[in-house]
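**Student:** missing the sequence, but the structure's below:
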């Protein structure tokens, strides 16, 4: 389960962290290898975009610009566990340092493998994975990367849906669904009294996996939530390069 907004150290955070650690342990994570260098044959001159796997604290997007088989620019953006962009207001100095210095390191190394920023290990590893995937795309890689992707429906004042979608061999193998309410908090099973919402979440999780697609029937009695989750799963698949 994904972490709650009420308490960052709640049981749901621990459950989600444990689940993602387990899933990532059996996936080939780009930042765990020797990295991809930009001087290898096949790089095209343009900008390539890719995202990292999601973790309990969010995910990272990298935009990598290639010219003459060299990395000339890297733009990093990171998103929190609710799919919202982290900005300069994010209260974590080490994160700000990482976001400032990592792009320069990728350019200087001309590779996705760089020295991590101390005290910002997770952000560093997510950045290396996202840059590595972008470089693989620059070489013509078309197959979606195995991983766990966060999809987010349109963020609005009325709330939004979130989906964590695990892909393996281009297939949806697991889906976790969450929803943010009007107060920007996670809806909780134990607190949210609407039974149809809880039934819809469980049923749609199965439908997405069984159909291997975001195109599933909505759950009668929870139409708005169904639409949000369908949009979130579609977004996750798009980020993975499958849509």
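**Tutor:** Sure thing, it's come through. In this text, all values refer to a predicted model and were calculated from it rather than measured experimentally.
**Student:** alpha carbons only for contacts and neighbour counts from here, please
**Tutor:** OK.
**Student:** For whatever helix or strand residue 238 lives in, enumerate the helices and strands it packs against.
**Tutor:** Element membership for residue 238 (DSSP states H and E) is helix 223-240. The contact analysis (3 or more CA pairs under 8 Å, 6 or more residues apart in numbering; DSSP states H and E) places helix 223-240 against strand 47-51, strand 147-152, strand 160-168, helix 195-211.
**Student:** put this beside the first:
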């Protein structure tokens, strides 16, 4: 009798364990891990969050904010203009962990920052879902920044709707100068300005329009450079590639 009882008991326990494990995994909404996402971008910049999830609980939120040139808003630098930025980030992160949700109260005096932080967390949770999204991209306008060089970098705002690129806007920076010398911020970083409509290089302005048009038509960042503006073209293309990375619905 015992010979039959022990194997039967083992089989029953194994089945219970399998059902328990399957039930737990099937009920999970988000995968465990660390997920990075950006909010939508505008002329004031965007927010990037790094979200740590464990057993469907938000364990930690790290926040970085970038300005309209794609430069990180360091507390020691940006705090001179917006002293509550650090407190806003820390308070919002705490509220999100406690609520286990991206939907929390805005931080008084930092409404724009609050909305971008919450949106970035919302997007990170979307990327972390166990059941993958049916779309390749999130909908919205995402900001991408090319590599920084001594001569400047490009910024792209890419708008996506229903997995289609419907709008691309470019800007390119040039160093801010005073008396012929570079202007630096409190952290010793180059301060940038955008090349305006009076920038004396026709091919640059033509490239902005031509590359944006080609990307929309081909629905990819992989397009030809514009003759006479190779450097700017490569920066524009790289900026769009990075904007599309932020827009991905799955990590």
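**Tutor:** Now that the structure is in, tell me what you want to look at. All of these numbers come straight from a predicted model, not from anything done at the bench.
**Student:** picking up where we left off before, kindly reformat the helices and strands packed on helix 223-240 of the first structure as TSV containing distance to residue 137 of the first structure and mean neighbour count.
**Tutor:** Converted to TSV, those look like this (distance: least, CA to CA, whole Å; neighbours: other CA atoms under 10 Å):
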stretch	distance to residue 137 of the first structure	mean neighbour count
strand 47-51	7	22
strand 147-152	15	26
strand 160-168	17	25
helix 195-211	26	16
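**Student:** Quick one: closest of the ones you listed to residue 57 of the first structure.
**Tutor:** Checking these against residue 57 of the first structure by CA to CA gives strand 147-152 as the closest, at 11.0 Å.
**Student:** So which bit of the second structure is the closest one matched to?
**Tutor:** The alignment of strand 147-152 of the first structure onto the second structure (TM-score structural alignment) spans residues 140-145.
**Student:** go on, stretch 114-121 of the first structure?
**Tutor:** Mapped onto the second structure using TM-score structural alignment, stretch 114-121 of the first structure spans residues 104-111.
**Student:** ditto for stretch 52-69 of the first structure
**Tutor:** Under TM-score structural alignment, stretch 52-69 of the first structure corresponds to residues 39-56 of the second structure.
**Student:** Can you name the residues in contact with the matching stretch?
**Tutor:** 28-38, 58-70, 113, 116-117, 119-121, 123-124, 140-143, 157 (CA atoms under 8 Å, 6 or more residues apart in numbering).
**Student:** in it, what's buried?
**Tutor:** 39-41, 45-53, 56 (16 or more other CA atoms under 10 Å).
**Student:** Centre of the chain to that stretch, how far?
**Tutor:** Counting by CA atoms, centre = their mean, to the nearest Å, stretch 39-56 of the second structure is centred 6 Å from the centre of its parent chain.
**Student:** Kindly report the same for stretch 181-188 of the first structure.
**Tutor:** 20 Å.
**Student:** Equivalent analysis for stretch 230-243 of the first structure, please.
**Tutor:** In terms of CA atoms, centre = their mean, the centre of stretch 230-243 of the first structure is set 10 Å apart from its chain centre.
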